[in-house]
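> have a look; sequence and predicted model below, questions after that.
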Amino acid sequence: MSEQDWLANTFETHRKNLQIVAYRMLGSLSEAEDAVQESWLRLSRADARGIENLGGWLTTVVSRVCLDMLRLRKSRREESIEAHLPDSFNSQENISDPEQEAILADSIGVALLVVLDNLKPAERITFVLHDVFAMPFNEIAPIVGKSEAATRQLASRARHRVRGVKATEVDIAHQRKVVQAFLAAAHAGDFDRLVAALDPDVILRDDRQTGSSKVTRGAVALAKQVSGRAQKAAQLALVNGTVGIIAAPQGKLLYVLKFTMSHRKIAEVDLISDPERVRQLDLAVLSN
């Protein structure tokens, strides 16, 4: 076996793990595949025989590639919001392998993917490597170009944003119960249960629509609008510190529902789909 064949075979044994790492960092299967391919190109140009821990070396390389991709994504976003949006906002037509991406997204949790997209690139890389893959900070620091102490701070900030700043446990527990009941009734098409979860004068504001049609008023009107139409991929999450819903089939964000409660019922619903508005939300994973 030639050295190149040995190198290719060895790389293939690490490909799946590298793809998982890259996907958790980028939230896009196609971009993850590009990052893994770039790591192969860099390996093919390196003196592989002199690499003591090839798996660790490849993880470091693919992490650096992902960091560069995230930074480029961010800079493009700042230049023009319309020029480039993260894949979590793209249409499903752009998914290279919907079935595989759906499996990966489900394994991570669509809410976490959306929350991660709101982190800064270095925070995202640090959080994924340390909190998901248990890589020590002294190995992450060179990847993000920070000191070990600064890297710990990055992880702490990312962890804080991912988990969110909770209201009292009593408030969260009650909100969860109400929103779960709303979501279950919407899935089942249970009109009466939907109305029961809503304040009689509830208001729905939908940014996908224009003019007066973007506002729906009253429990009966809102229940008719959402009954049986809830996204199967909708999940509970913290939205600005309160329980809301993220709808992201196959990891592709469609919208966020932000609720305002009054007297133990849903009094206001804001459906937010505009990417720039979503980025301004404080999104966090709702722990069990």
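That came in fine, so what should we check first?
> only C-alpha atoms for contact and neighbour calcs from this point on.
Noted.
> which residues sit against the strand or helix carrying Leu194?
Secondary structure assignment for Leu194, by DSSP states H and E: helix 191-197. Residues external to helix 191-197 that are found in contact with it (Cα atoms under 8 Å, 6 or more residues apart in numbering): Val178, Ala181, Phe182, Ala185, Ala186, Ala219, Val220, Ala223, Lys224, Ser227, Lys265, Ile266.
> what segments of the stretch 51-200 of the chain are helices?
For the stretch 51-200 of the chain, the helices defined by DSSP state H, counting those that start in this stretch occupy 54-79, 98-108, 110-117, 121-127, 137-144, 148-163, 169-188, 191-197.
> for the ones you listed, which one sits closest to Thr242?
Nearest to Thr242 among the helices of the stretch 51-200 of the chain is helix 169-188; the distance by Cα to Cα comes to 6.9 Å.
> which helices and strands does the closest one pack with?
helix 191-197, strand 234-239, strand 242-247 (3 or more Cα pairs under 8 Å, 6 or more residues apart in numbering; DSSP states H and E).
> in CSV: those, plus mean neighbour count and distance to Tyr255.
Below are those laid out as CSV (neighbours: other Cα atoms under 10 Å; distance: least, Cα to Cα, whole Å):
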stretch, mean neighbour count, distance to Tyr255
helix 191-197, 19, 20
strand 234-239, 23, 9
strand 242-247, 25, 6
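> distance to Leu104 for those - can I get that in CSV?
Converted to CSV, the helices and strands packed on helix 169-188 look like this (distance: least, Cα to Cα, whole Å):
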stretch, distance to Leu104
helix 191-197, 32
strand 234-239, 16
strand 242-247, 16
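> use this one as the comparison:
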Amino acid sequence: GGRPWIGGLARSIPPALGAWVAIAAAMPPRRPMPRLPSELVPTGKSRGTAVLLTGCPAATLFPSTQLAAARLLQRAGVRVVVPPGQRCCGALALHLGDAAGARRLARHTTATLAVGPADWVVTTAAGCGALVREYDHLLVDQPRVRELARRTHDALELLADLGLPPPVHPLARSVTVHDPCHLAHGQGVRVAVRSLLATVPGVRLVELEDADVCCGSAGTYNLTQPRMARRLLARKIERIAATGADVVAAANPGCLLQIRAGVITRGLPVTVEHPLDLLAAAHGVEWMR
């Protein structure tokens, strides 16, 4: 919760403004974080190289998740490269109907990620991953784009495929998983999140009814269509409350903000976190070293 007055304010003003207020309240507090290294050498025998697509909301609002992904991949035996000069992948422009702008950003992203031989491109933002996997629809007849789309994976999907060492810290938490549309429907990733969380001692997974139904974020939909987004969010929050879980895990920045806004407005004693942050805590990932 933290700011209970926010919920009343968001409900009492016009929907469009209320949506902005609620999302602003859901933004995580700033805290000192180390810079994401440009390269991380794998722990133990190398199993391949991954290029990390940072995304814009993910990198700006959830830097701990970027570090979590990089450190966990490192522990899975992956060399992680973080190219400089990354911008938006184009997803937000496409959500707003700006196809030309999305193509420009897609070209830039394709060029930026071409940093040498790599086995995978990984991202912590489901919306970014879903779009990059379909870049060949934006930029047709470009073999390099098709290859980029083929190698792109959500970080959770890759970690589940490769496997991790056993977690070192138990987490006594009951966790329910929201499946972001761009992850479940756009990329077909559902099981990976649950299988990774199930490896953590003390975690009790509680299945969420309609887990893969939209929370109302839908890219920029919660800001451009606030009334419908509110209805979708209200339904999602009802389902979350019914689980009795104390943590909601959601693997997309937009969903994290949207569900946090709903939790704050409702006053639920629930935290909303990216699964990678939960896994980082269980694996003893230290940021400040």
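In hand now; what should we look at? Everything quoted here is computed from the prediction, not taken from an experiment.
> tm score of chain vs chain?
After superposition, the two chains reach a TM-score (TM-score structural alignment, normalised by the length of the first structure) of 0.24; 115 aligned residues with a Cα RMSD of 6.2 Å.
> that older thread, quick check: which of the helices of the stretch 51-200 of the first structure is nearest to Val215 of the first structure?
Nearest to Val215 of the first structure, of the helices of the stretch 51-200 of the first structure and by Cα to Cα, is helix 191-197 at 17.2 Å.
> Glu157 of the second structure sits in which helix or strand?
Glu157 of the second structure belongs to helix 155-162, assigned by DSSP H and E.
> what are the buried residues along that helix?
Buried residues in helix 155-162 of the second structure, counting neighbours by 16 or more other Cα atoms under 10 Å, are found at Ala155, Leu156, Glu157, Leu158, Leu159, Ala160.
> make a markdown table out of those and add distance to Ala280 of the second structure.
Formatted as a markdown table, these follow (distance: Cα to Cα, whole Å):
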| residue | distance to Ala280 of the second structure |
| --- | --- |
| Ala155 | 13 |
| Leu156 | 12 |
| Glu157 | 15 |
| Leu158 | 15 |
| Leu159 | 12 |
| Ala160 | 14 |
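> ok, those vs Ala70 of the second structure, which is closest?
Set against Ala70 of the second structure, the nearest of the buried residues of helix 155-162 of the second structure by Cα to Cα is Ala155 (8.9 Å).
> the closest one contacts Ala126, correct?
No - Ala155 of the second structure lies out of contact with Ala126 (Cα atoms under 8 Å); the separation is 9.4 Å.
> in the stretch 1-150 of the second structure, which spans are strands?
Under the criterion DSSP state E, counting those that start in this stretch, the stretch 1-150 of the second structure contains strands at 39-40, 48-53, 78-81, 120-123.
> quick one, which of these gets closest to Arg146 of the second structure.
That would be strand 120-123 among these, by Cα to Cα, at 12.6 Å.
> gap between Ala126 of the second structure and Arg79 of the second structure?
Separation of Ala126 of the second structure from Arg79 of the second structure (Cα to Cα, to the nearest Å) stands at 21 Å.
> okay, these two: which has more neighbours?
Counted by other Cα atoms under 10 Å, Ala126 of the second structure and Arg79 do not tie: Ala126 has more neighbours, with 29 against 24.
> could the strands of the stretch 1-150 of the second structure go into a markdown table alongside distance to Ser12 of the second structure?
As requested, the strands of the stretch 1-150 of the second structure are exported to a markdown table (distance: least, Cα to Cα, whole Å):
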| stretch | distance to Ser12 of the second structure |
| --- | --- |
| strand 39-40 | 48 |
| strand 48-53 | 39 |
| strand 78-81 | 46 |
| strand 120-123 | 37 |
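> of these, which is nearest Val21 of the second structure?
Using Cα to Cα, the nearest of the strands of the stretch 1-150 of the second structure to Val21 of the second structure is strand 120-123, at 27.7 Å.
> re earlier: mind putting the contacts of helix 191-197 of the first structure into CSV with neighbour count and distance to Thr10 of the first structure?
Below are those laid out as CSV (neighbours: other Cα atoms under 10 Å; distance: Cα to Cα, whole Å):
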residue, neighbour count, distance to Thr10 of the first structure
Val178, 20, 52
Ala181, 16, 50
Phe182, 25, 51
Ala185, 23, 51
Ala186, 22, 50
Ala219, 22, 60
Val220, 19, 61
Ala223, 23, 56
Lys224, 16, 57
Ser227, 22, 52
Lys265, 21, 58
Ile266, 24, 56
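> which one of those residues is nearest Ile245 of the first structure?
Phe182 (10.4 Å).
> what lies in contact with stretch 132-152 of the second structure?
Contacts of stretch 132-152 of the second structure (Cα under 8 Å, 6+ apart): Cys89, Ala102, Arg103, Ala106, Arg107, Thr110, Asp119, Trp120, Val121, Val122, Thr123, Gly129.
> switch the cut-off to 7 Å
With Cα atoms under 7 Å, 6 or more residues apart in numbering as the test, stretch 132-152 of the second structure has contacts from Arg103, Thr110, Asp119, Trp120, Val121, Val122, Gly129.
> could you dump these to a markdown table with neighbour count and distance to Ser64 of the second structure?
Listed next are the contacts of stretch 132-152 of the second structure as a markdown table, based on neighbours: other Cα under 10 Å; distance: Cα to Cα, whole Å:
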| residue | neighbour count | distance to Ser64 of the second structure |
| --- | --- | --- |
| Arg103 | 20 | 29 |
| Thr110 | 18 | 25 |
| Asp119 | 15 | 24 |
| Trp120 | 22 | 21 |
| Val121 | 25 | 19 |
| Val122 | 25 | 16 |
| Gly129 | 28 | 18 |
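> can you give me the helices in the stretch 1-150 of the second structure?
Counting by DSSP H, counting those that start in this stretch, one finds helices in the stretch 1-150 of the second structure at the ranges 5-12, 15-26, 56-61, 63-75, 91-95, 99-112, 126-132, 135-138, 143-151.
> which of those is buried the deepest?
For those, the largest average neighbour count (mean count of other Cα atoms under 10 Å) is found in helix 126-132, namely a mean of 27.
> neighbours of Arg152 of the first structure, how many?
Residues near Arg152 of the first structure, counting by other Cα under 10 Å: 21.
> next one: the closest residue in space to it that isn't next to it in sequence from Ala234 of the first structure, what distance?
The shortest distance from Arg152 of the first structure to any residue other than its chain neighbours is 6.7 Å, reached at Phe137 (Cα to Cα, 6 or more residues apart in numbering). Taking Cα to Cα as the measure, Phe137 of the first structure falls 34 Å from Ala234 of the first structure.
> contacts only, for Arg227 of the second structure.
With Cα under 7 Å, 6+ apart, Arg227 of the second structure has these contacts: Pro15.
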